[in-house]
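1. Prediction below, plus the sequence it came from.
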Amino acid sequence: MLGRIYAVIFSFFFIFALWYQKNYLEHYSEVVLLQSEQENSVLPINFAKKFYSKKFVNGKLKYSFSGEKIIYYNNSSFEAEGNLIYQAYDSQQKNFTAINTNKAYGQLKSYIKDNNQNSMSFGTSQGIQIATLPEKVTFSFKESKGLTYNVKIDVDNEIVSSENDFYYKGNNGIIKSKGFYYSTNNENLKLKSNVSGVFLGNKTNKMLKR
């Protein structure tokens, strides 16, 4: 009789142990999966309002970026919105290109800290590497004006470009094209394809198809 009681008790604890092990492993697996998902998730880590950032190269102002709000994420990306203004400066630190839009997103990059640098608003040594401006974008190239959509800015290579319709009004006339390519380094604007409009001056040929 006593042996049967011990057998029943043993069986009970054995079954309970199996049940506990099964539930523990399931719970542990869920925890590990949740931690893995969190580690791989893109999460906001900081934000700033009324931000204004500057990049200096060899002690000289190269570009600035300002707007109403910017959000930084844990994968070194960013999103910005509200009266965004990107400006590029020449060797005399005079503004010669201004780009205006309302929304932007892209990737940040760590730069060697310049004594004058004010990289991004939360005070790290990160600045914009690549930016996409998906909405309406207006340009000011010295005395010329431009309008397009979905612009990409490559800060390292100093290139501004778009594959969308581009409208240009300036010293060379009133011009329309499918896409453009602009180098902020040598201030060279090239139109990609389907170029049409009223052309003026002798320098127009330098602007045509890339």
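-> Okay, I see it.
2. switch to C-alpha atoms for all contacts and neighbour counts from now on
-> Will do.
3. Does residue 146 touch residue 166 like I think?
-> Yes. Under the contact definition of C-alpha atoms under 8 Å, residue 146 touches residue 166, with a separation of 7.0 Å.
4. The protein: strands as residue ranges?
-> Assignment of strands within the chain using DSSP state E yields the ranges 44-57, 60-73, 77-89, 95-110, 126-141, 144-154, 159-170, 173-183, 188-199.
5. Would you mark the buried spots in the fifth one?
-> For strand 126-141, burial by neighbour count (16 or more other C-alpha atoms under 10 Å) applies to 126-134, 137-141.
6. With the fourth one instead?
-> In terms of neighbour count (16+ other C-alpha under 10 Å), strand 95-110 has its buried residues at 95, 97-108.
7. Identify all contacting residues around it.
-> Contacts of strand 95-110 with the rest of the structure, by C-alpha atoms under 8 Å, 6 or more residues apart in numbering, involve 76-90, 125-142, 184.
8. Turn the buried residues of strand 95-110 into TSV, including distance to residue 51.
-> Formatted as TSV, the entries for the buried residues of strand 95-110 read as follows, by distance: C-alpha to C-alpha, whole Å:
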residue	distance to residue 51
95	19
97	19
98	17
99	16
100	15
101	15
102	14
103	14
104	14
105	15
106	16
107	17
108	15
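9. Presented hereafter is structure B, for comparison with structure A:
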Amino acid sequence: MHDHDFAPRRQRRLFALSSALLSAALWIAASWLLHRWHPLRSDRVHAADLRGGLRLLLALSLGWPAVFGLGSGSLVNHAAGWSAPLAIQAAVLRAALSAISPFVALRAATPLLHIRADLHGLRAWHLLVLAALGALCWDVPDMMLLAHAGVEAAGAAVLARRLLVNLGATLALIYAGGYAWHFYARRLARDAA
């Protein structure tokens, strides 16, 4: 294995670890701020459990992908040997794509799933549709960008693999965070009672 093959792989692993730690830090900070601004009492915990937690999760899903896209974009561009101005532009583009994909997914799925603006009517299985649409909105243009840079080949098999990986990661974040928020909200309510 050549050194130029090993370095990008090691950098990607390091960035994956750092992005996971950043996501955890964002989750903790958002939970603390939400409790400071909107304390949960025992008579409100049932209404706040589901929709309140999902609002927080959707807000988090809009924030950390932008950071992830910017960081991973810079690593990919460095591996491709792009010049600094072009690498910065491509990294910003990847960050923008990852940031707007949940917006596009939510906007596209809302009329189909009969979800109101206040998230009334949102069900757990709806998150599968939102995650799939978000992954699609992110992966198609991103794969075109990487293929244009010569970093990754374009094709149906590559797109399918990327969609499955990103869909699994998105669902894991949403559902794991949802259960964590559920138990966290109940604990806060018991402490405040």
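-> Now that the structure is in, tell me what you want to look at. None of the values given here were measured: they were computed from a predicted structure.
10. And the TM-score between them?
-> Their TM-score after superposition, calculated using TM-score structural alignment, normalised by the length of structure 2, is reported as 0.22; 81 aligned residues with a C-alpha RMSD of 6.1 Å.
11. Residue 160 of structure 2: neighbour count?
-> Counted with other C-alpha atoms under 10 Å, the burial measure for residue 160 of structure 2 works out to 12 neighbours.
12. likewise residue 8 of structure 1?
-> When neighbours are defined as other C-alpha under 10 Å, residue 8 of structure 1 has 12 of them.
13. Let me see the contact set for it.
-> Counting by C-alpha under 8 Å, 6+ apart, there are no residues that residue 8 of structure 1 touches.
14. ok, and residue 26 of structure 2, which helix or strand is that part of?
-> Applying DSSP states H and E as the criterion places residue 26 of structure 2 in helix 3-37.
15. Would you map the helices across structure 2?
-> Along structure 2, the segments classed as helices by DSSP state H run 3-37, 45-80, 84-113, 126-149, 156-192.
16. Need the contact partners of the shortest one.
-> Residues lying outside helix 126-149 of structure 2 but in contact with it, judged by C-alpha under 8 Å, 6+ apart, are 80, 94, 97-98, 101-102, 104-106, 109, 113, 152-154, 159, 162-163, 166-167, 170-171, 174.
17. Quick one: buried ones out of the residues you listed?
-> Of the members of the contacts of helix 126-149 of structure 2, the ones counted as buried by neighbours, 16+ other C-alpha under 10 Å, are 94, 97-98, 101-102, 105-106, 109, 154, 159, 162-163, 166-167, 170-171, 174.
18. So between residue 146 and residue 166 of structure 1, which is more surrounded?
-> Between residue 146 of structure 1 and residue 166, counted using other C-alpha under 10 Å, the more crowded position is residue 166 (21 against 18).
19. so who does the closest residue to the more buried one other than its chain neighbours touch?
-> Here the nearest residue to residue 166 of structure 1 in space, its sequence neighbours aside, is residue 148; by C-alpha to C-alpha, 6 or more residues apart in numbering that works out to 4.8 Å. The neighbourhood of residue 148 of structure 1, defined by C-alpha under 8 Å, 6+ apart, consists of 136, 137, 138, 162, 164, 165, 166, 167.
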